[in-house]
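Dropping a prediction and its sequence here:
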Amino acid sequence: MLAGKKILLGVTGGIAAYKTTFLVRLLIKAGAEVKVILTQSAVSFVTPLTLATLSKNPVHLDFVNEADGTLDWNNHVELGLWADLMIIAPATANTLSKMANGSSDNLLLATYLSAKCKVFFAPAMDLDMYQHPTTKANYQKLQSFGNIMIPATSGELASGLDGEGRMEEPEKIVEFIEDYLKEGLPLSHKKVLITAGPTYEAIDPVRFIGNHSSGLMGVELAKKAASLGADVVLVLGPSAIQINDTSIQVIRVTSADEMYVAVMENFKNAEVVIAAAAVADYKPKNRAKEKIKKSSDSLNIELVKNKDILLSMGKSKTGQYLVGFALETENELANALQKLKKKNLDAIILNSLKDEGAGFGGSTNKITIIDKNSSIKAFEVKTKAKVASDIWKEIISKMHA
């Protein structure tokens, strides 16, 4: 959900500032780009060097930087415009009061007043301060402006007291923001299962039967689903593609048997399933324990059928919207329609290797979507990211029809 997002983190002078090192790491792990603004008092609790190292961006402290006798201005307007969302954590009582009343005596506050994005704030202070009527009034005032409060939790406080006022833990802050961003999206909190990539069927310890699938089409479908609010499980065959999105649970497999197990374990909880993987139809009947030596002019390998993963899902579905892929080289439409009916699918995505820009290995694809009512919709060649958008648009329209 946070993948590709530009996040501006404002850190103020509270003991909870030490937690921002963990928060930055979690945001980076989720695929976000992070820039940090520290107030002068925050430097007493966490160092600029630490946060600059973790965020991989310079940390901003004041309106002007002085280096080698030259002055460099930190443009708060540009920082505010850069961000897709802003987080102020910890947000002390002092900073919250200034935010609520429009004060602008440091770079963080000036940037906050310039920000056009959604602003989240996570209060952190002692329990009496957290419950004080003026502080509560500031919470209400800030939320009336459209800011989002991440409530503090109860626990041991820096004063030695135990009570409400402890800044929420970094993991919970990330979870809170992701849940907020999902609300209202067309796939909000829906469980989506996607298969992608090839399968490799071992002949011996070093050789296998496989195909040229890169897994990119399925990965783009997973990324798009996550951006639309879904909780995604991606069962991915051998692929060099890395996924940096905490909304996508990646299960890496090698063989068709491994993919079958992973799929069937997750199928019953899924609401939408897209089988984009290029699963090998056959595997060697016997896998050699040692590398086969080149001892004769010919080699015979007996092949047996793999389990039909898509057919198994079609037989056992209990309300899931099930979509398959068909890569054809002849009688494309007839073969796709036959597969659609035989495997009890709700829709099928047809590729033809005769179409330039379609199929394995490339960054583009050309598809035709056929639903169970035999409605046919053809698309032009597009990047696989745009193809994924087209596919999800069609699925969502059918689900809400």
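Perfect, thanks for sending it.

hey, let's count contacts and neighbours off CA atoms from now on
Noted.

And the helices in the stretch 301-401 of the chain, which stretches?
Under the criterion DSSP state H, counting those that start in this stretch, the stretch 301-401 of the chain carries helices at the ranges 309-316, 332-342, 384-399.

let's bring in a second one:
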Amino acid sequence: MIQNKHVLLGVTGGIAAYKACALTSKLTQQGADVKVIMTENAAKFVSPLTFQALSRNPVHMDTFDEKDPAKIAHIDLADWADITLLAPATANIIGKLANGIADDMLSTVLLATQSSVYIAPAMNVHMYAHPAVVENMKQLDAWGYHFIEPGAGYLACGYVGKGRLEEPESIIAAVAQHQSGQTLLSGKKVLVSAGPTQEKVDPVRFFTNRSSGKMGFALAEAAANAGADVTLVTGPVSLEAENKRIERIDVVTAEDMYQTMHDHFGTSDIVIKAAAVADYRPKQIYDEKMKKQPDDWHVEMERTQDILMSLGERKEHQFLTGFAAETTNPVDYGISKLRKKHLDAIIINNIAAEGAGFGGDTNMVTYVNKSEEKEEMTLRSKQEIADEIVIKIARDMKDETT
């Protein structure tokens, strides 16, 4: 996935700039056409001539160094790139990019490019954990930039911790894996449900649950990044779907979600039901606010329709994936659900485990396919979990057709 690609490598002013030399060499050896943009401070660590010799292309540093009057250099470079890679990415360039600052050649090109941008940070462990840096990275992640996390170890400053630039081989592997994933679901229609539902009691009260919708939104993002056209059916959440391939439909109640999922099911190739839908709703809904009474108030509940079961009964060509969020014997219960509801795969998570509950940014799950093969996914960000789930679904779909 690197061969014959136009790779624009941005090198910023940190001691890890020396690793960018090896990165340039290895990218070139794998058949990439590499052009390097250096910041002024990067040139204090490594000579531009080094990158010119390794890439066999001129090195760019000055926004106003317009060698070809027929072209505007920073726009031409931005348009040329298939892949843009920042390695090392300092706290400074991350801050500039997150805040739309374009005051040199590299930051200007970064704002203009439409290519995929991969960011490999490298900095002191305390800088990497600083709230401003963390918030800047969160903003860039939300906008669709891709991070290659630094490794932990002995840093040039003498500290030991997270902040060391990932090795060139690992950076290339991460980019190649993501690039290959962008075509995994090309031409497929994916239907994802996310978030909680709300079941009304009276004009001011409703029953709901703690689902934030983060896992479902991450799955929609992962599917869209893999080339699919995604319909995201979501309960009430405070999240935004950024990818243009995602069509968002907002619903409130379990009945709303049931109807919407069935409306879109027939034309879908993959269905992922990640929403935490209410199993019960109040049997009686009051038009007026219920006043406080001296005695207890008993609310009679009735079952909602089982969305996943009903989709399993309708299933034809669709690859149907469910979720099982449990606290007791999660894997056993999840496999039972897989069989009972005619699923092709189920994602099981123990919500009592630290880092895996509702509302957080991380998760750990077990993926089980129709053959009941179990694959553990250790604690990591929900987006990373979602990316891996999409890869496994694409693999299992391919296995079913071969």
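That came through, no problem. Nothing here was measured: the structure is a model prediction, and the numbers come from that model.

Same list (the helices of the stretch 301-401 of structure 1) but as JSON lines, adding mean neighbour count and distance to residue 356 of structure 1.
Output for the helices of the stretch 301-401 of structure 1, formatted as JSON lines (neighbours: other CA atoms under 10 Å; distance: least, CA to CA, whole Å):
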{"stretch": "helix 309-316", "mean neighbour count": "18", "distance to residue 356 of structure 1": "27"}
{"stretch": "helix 332-342", "mean neighbour count": "17", "distance to residue 356 of structure 1": "15"}
{"stretch": "helix 384-399", "mean neighbour count": "16", "distance to residue 356 of structure 1": "14"}
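
Out of these, the one nearest residue 73 of structure 1 is which?
Counting by CA to CA, residue 73 of structure 1 lies closest to helix 384-399 out of the helices of the stretch 301-401 of structure 1; the figure is 38.5 Å.

ok, back up a step: tell me which of the helices of the stretch 301-401 of structure 1 lies nearest to residue 153 of structure 1.
For the helices of the stretch 301-401 of structure 1, the distance to residue 153 of structure 1 is smallest for helix 384-399, at 37.8 Å, taking CA to CA.

picking up where we left off before, which one of the helices of the stretch 301-401 of structure 1 lies nearest to residue 176 of structure 1?
With respect to residue 176 of structure 1, and counting by CA to CA, the nearest of the helices of the stretch 301-401 of structure 1 is helix 384-399 at 25.4 Å.

The closest one against structure 2, how far on average?
When structure 2 is superposed, helix 384-399 of structure 1 averages 0.8 Å from its matched positions, counting by mean CA distance after the TM-score superposition for structure 1.

Tell me where structure 2 has helices.
17-29, 48-55, 73-80, 91-98, 105-112, 125-129, 131-142, 168-181, 214-225, 254-265, 307-314, 330-340, 382-401 (DSSP state H).

Just say which of those is most tucked in.
Of all the helices of structure 2, helix 214-225 has the most neighbours on average by mean count of other CA atoms under 10 Å, namely a mean of 27.

got the helices of structure 2 as a markdown table, with distance to residue 367 of structure 2 columns?
Listed next are the helices of structure 2 as a markdown table, based on distance: least, CA to CA, whole Å:
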| stretch | distance to residue 367 of structure 2 |
| --- | --- |
| helix 17-29 | 34 |
| helix 48-55 | 42 |
| helix 73-80 | 39 |
| helix 91-98 | 34 |
| helix 105-112 | 37 |
| helix 125-129 | 31 |
| helix 131-142 | 25 |
| helix 168-181 | 18 |
| helix 214-225 | 14 |
| helix 254-265 | 22 |
| helix 307-314 | 17 |
| helix 330-340 | 9 |
| helix 382-401 | 8 |
